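Q: need a structure here:
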Amino acid sequence: MPPILILLTFLLTLGAGGEEIIGGHEVKPHSRPYMTFIRYVDANGTRKRCGGFLVKDNFVLTAAHCLGSSMKVTLGAHNIKAKEDTQQIIPVAKAIPHPDYNPVDWSNDIMLLKLEMRAKRTNAVRPLRLPKANAQLKPGYVCRLPGWGRKSLHAPKGTDLLQEAELSVQDDQKCKHLFRHYIKTKQICADDPKEKQAAFKGDSGGPLVCDNRAYGVLAYGKTKSIAPGIFTKVVSFLPWIRSSMKSF
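A: Okay, here's the model as predicted:
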């Protein structure tokens, strides 16, 4: 039997480092070529990490609470601790958090990172498509959440290898009941209905991938309990994403 992928969620504060995948199944190396590993330094001088995903050769999409200094992205990685030939490490030239991001209620938790140079497209590095305008997900739709994270609750650090969970989109009313700040027009919540999968502190900014498109950006969840993860709804921010990439 394949290992069960467990994710837990913590409420996040600005720069907390995000959600992190706990346990679970390893994906085929470089089968998620859009995945991006982000390193940065927060306001307290602490080294942090987030997930993200390539949306254009020189732009990465992630969560706004992952903003920091000395930002670098690693593309084409499967093992983030190894010096793989497929990896491209590129500094961030400019971070573009959404201007209405609110760290108190996590609304508009989305950010673009413009890279200092364009990524070279390879079998291991390739952008993820964004959803079509007005695209919606119905409750019960199964999506994927890839990321680098702990393999057990007691592990001292995240796994070196890319993992993935399968999450089911939840009804907006359920999410509003669990999360008083939940905004259905701007957010999606998804979890495992069997409550074996959710999200945990560590790799925010990773994509909720449905039909090979990025429908969400992992933002936050509930304190120390198995509960849905909350994703910023990408389709609601398409005009901002496109205008920002054009402007910068």
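
Q: going by C-alpha atoms from here, please, whenever you check contacts or count neighbours.
A: Fine.

Q: from Thr74, how far off is the residue nearest to Asn58 when sequence neighbours are not counted?
A: What sits nearest to Asn58 in space, not counting adjacent residues and going by Cα to Cα, 6 or more residues apart in numbering, is Arg118, at 4.4 Å. Separation of Arg118 from Thr74 (Cα to Cα, to the nearest Å): 13 Å.

Q: neighbour count winner among the two?
A: In terms of neighbours (other Cα atoms under 10 Å), Thr74 is the more surrounded of Arg118 and Thr74; the figures are 18 against 12.

Q: check the secondary structure at Ile230 for me.
A: When the structure is reduced to helix, strand and coil (DSSP: H, G, I helix; E, B strand; the rest coil), Ile230 reads as strand.

Q: I'd like the structure of this one too, to check against the first:
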Amino acid sequence: MAYFASKKKVASKNFSVFLKIVLLISIFLQKSSGSPTRKRVASLFRVVNGHYAQADSFPSTVAFLKPDKSFVCTGNLISSIYALTAGHCFVLSTLKWIIAGDISLIETDSKTRQTREIVGSVVHPYFSNVEYSYDLAIATVNDPFLFTVSVQKITLCENPPAVDLVCTNAGWGATKLTSRPTPSPYLMFHYVKIIDHYDCRKKFFEPDLICTFSKKSVAYKGDSGGPLICKGKLCGVLSAYQQDYEKINLFANVARSYKWITTNGTQGRSSRMFPGHISTIMWILFYQVLIQKT
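A: Okay, the predicted model is just below:
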């Protein structure tokens, strides 16, 4: 028995080494590939050369914070208890708090500010931290936000925005392109134009993306998860920008994931309930019934 146990340990160790080698080769190929998607910078962005937002002008835009209350990402209220942001925000950071109703991150005595604790989250099942496809996540808070003039939910787009349509993007991201970017203390916004969807897919090989362009401004670190608002509706969630294409921002397409968002974020279901969990529960119930009958 000891001999076989030793063989199992050796086999397990060899398999672990094999997996590490495969992973290293995969990373090397990704870095050496000429594909535009491999060159994309993982976002945590900001609005550079943007405009300062006025109070109550973006009532559905919220800030995601770490346990120490430091800012990480921008997000969007889609109901009183659910907020939509970028999937990589949860993958790359530990998020604990959501602030709504305030355009300032530093003026903590604001009478319109509401702070809630994050008690659950779910990342889109098709999210890829390599390609940043389906870069979406939904957070659940401990107590419902109270809707006021300063705090409101936003309606979701059921269809992608039209090409050349001018939309708005907002966030607390850094306002200067530096090696150590810091968040903007105040909410910023800028206007962007929708790029042809076919050209967007051709350049970035991801069908769920919406590409936007602006001559003077671009989102940057801290703006991740921020809204693409077109005609008053949330049509995109900021995912990334492309190094090779100046001032182009990439947004997760809300319309393409509309069913997933509404199922997990607006219908009162628990954000911790995955489809796989539901299947498992069904099988357990079926098995219990079968045992009782036998």
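
Q: thought the residue nearest to Asn58 of structure 1 was touching Asp57?
A: Yes - counting by Cα atoms under 8 Å, Arg118 of structure 1 touches Asp57, with 5.1 Å between them.

Q: hey, what's in contact with both of the two?
A: Residues touching both Arg118 of structure 1 and Asp57 (Cα atoms under 8 Å, 6 or more residues apart in numbering): there are none.

Q: now the helices: where do they sit in the stretch 51-200 of structure 2?
A: 87-92, 197-204 (DSSP state H, counting those that start in this stretch).

Q: what's the neighbour count on Asp211 of structure 1?
A: With neighbours defined by other Cα under 10 Å, the count for Asp211 of structure 1 comes to 11.

Q: what residue of structure 2 takes the place of it?
A: With TM-score structural alignment as the matching criterion, the partner of Asp211 of structure 1 in structure 2 is Lys231.

Q: the closest residue in space to that match that isn't next to it in sequence and Ser79 of structure 2, how far apart?
A: Closest residue to Lys231 of structure 2 in three dimensions, ignoring its sequence neighbours and counting by Cα to Cα, 6+ apart: Cys167, at 7.3 Å. Per Cα to Cα, Cys167 of structure 2 is found 22 Å from Ser79 of structure 2.

Q: swap in Lys31 of structure 2?
A: Spatial separation of Lys31 of structure 2 from Ser79 of structure 2 under the definition Cα to Cα is 40 Å.

Q: between those two, which one's more packed in?
A: Neighbours around Lys31 of structure 2 and Ser79, counted as other Cα under 10 Å, are more numerous at Ser79. The numbers are 22 against 12.

Q: the more buried one and Thr262 touch, don't they?
A: No - between Ser79 of structure 2 and Thr262 there is no contact under Cα under 8 Å: 10.0 Å.

Q: ok, now which ones touch Tyr182 of structure 1?
A: Contact partners of Tyr182 of structure 1, counting by Cα under 8 Å, 6+ apart, are 175-176.

Q: run the last query once more with 10 Å
A: Shown in contact with Tyr182 of structure 1 (Cα atoms under 10 Å, 6 or more residues apart in numbering): 105-107, 172-173, 175-176, 188-189, 230-231.

Q: quick one: which of those residues is most hemmed in?
A: The most crowded member of the contacts of Tyr182 of structure 1, judged by other Cα under 10 Å, is Cys189 (31 neighbours).

Q: per the alignment, that residue pairs with which residue of structure 2?
A: Matched by TM-score structural alignment, Cys189 of structure 1 corresponds to Cys211 in structure 2.

Q: shouldn't that match be within a strand?
A: Yes - according to three-state DSSP, Cys211 of structure 2 belongs to a strand.

Q: circling back: need the counterpart of the residue nearest to Asn58 of structure 1 in structure 2.
A: Taking TM-score structural alignment, the alignment pairs Arg118 of structure 1 with Pro144 from structure 2.

Q: Leu162 of structure 1 maps to what in structure 2?
A: In structure 2, the residue matched to Leu162 of structure 1 (TM-score structural alignment) is Leu187.

Q: please report how far the one residue sitting closest to the centre of structure 1 lies from Pro127 of structure 1.
A: Residue closest to the mean C-alpha point of structure 1, counted by Cα atoms, centre = their mean, is Gly206 at 1.4 Å. When Cα to Cα is applied, the distance between Gly206 of structure 1 and Pro127 of structure 1 equals 13 Å.

Q: shared neighbours of those two, anything?
A: When Cα under 10 Å, 6+ apart defines a contact, the residues bordering Gly206 of structure 1 and Pro127 alike are 35, 53.

Q: which SS state does Lys246 of structure 1 fall under?
A: Looking at Lys246 of structure 1 with three-state DSSP, the answer is helix.

Q: what's the local residue count around it?
A: The criterion is other Cα under 10 Å. On that basis, Lys246 of structure 1 has 8 neighbouring residues.

Q: got it, and Ala63 of structure 1?
A: A count of neighbours around Ala63 of structure 1, defined by other Cα under 10 Å, yields 33.

Q: trace it over to structure 2, please.
A: For Ala63 of structure 1, the equivalent position in structure 2 is taken to be Ala86, counting by TM-score structural alignment.

Q: and that match, how far from Val254 of structure 2?
A: Note on Ala86 of structure 2: its distance to Val254 of structure 2, by Cα to Cα, is 11 Å.

Q: and for these two, which residues touch both?
A: A shared contact of Ala86 of structure 2 and Val254, defined by Cα under 10 Å, 6+ apart, is any residue touching both; here these are 134, 136, 236-237.

Q: from Leu54 of structure 1, how far off is Val234 of structure 1?
A: On the measure of Cα to Cα, Val234 of structure 1 and Leu54 of structure 1 end up 14 Å apart.

Q: show me which of these two is the more surrounded one.
A: More crowded of Val234 of structure 1 and Leu54, by other Cα under 10 Å: Val234, with 28 against 25.

Q: what do we get in structure 2 for the more buried one?
A: For Val234 of structure 1, the aligned position in structure 2 is Val254, judged by TM-score structural alignment.

Q: identify the residues contacting that match.
A: Applying Cα under 10 Å, 6+ apart to Val254 of structure 2 gives the contacts 84, 134, 136, 156-160, 208-210, 228, 234-237, 260-261.

Q: just the buried subset of the residues you listed, written out for ChimeraX, thanks.
A: For anyone working in ChimeraX, the buried entries among the contacts of Val254 of structure 2, judged by 16 or more other Cα atoms under 10 Å, can be selected with:
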select :84,134,136,156,157,158,160,208,209,210,228,234,235,236,237,261
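
Q: need the contact list for Met111 of structure 1.
A: Contact analysis of Met111 of structure 1 by Cα under 10 Å, 6+ apart lists 52, 60-67, 95-99, 101, 205, 217, 241, 244.
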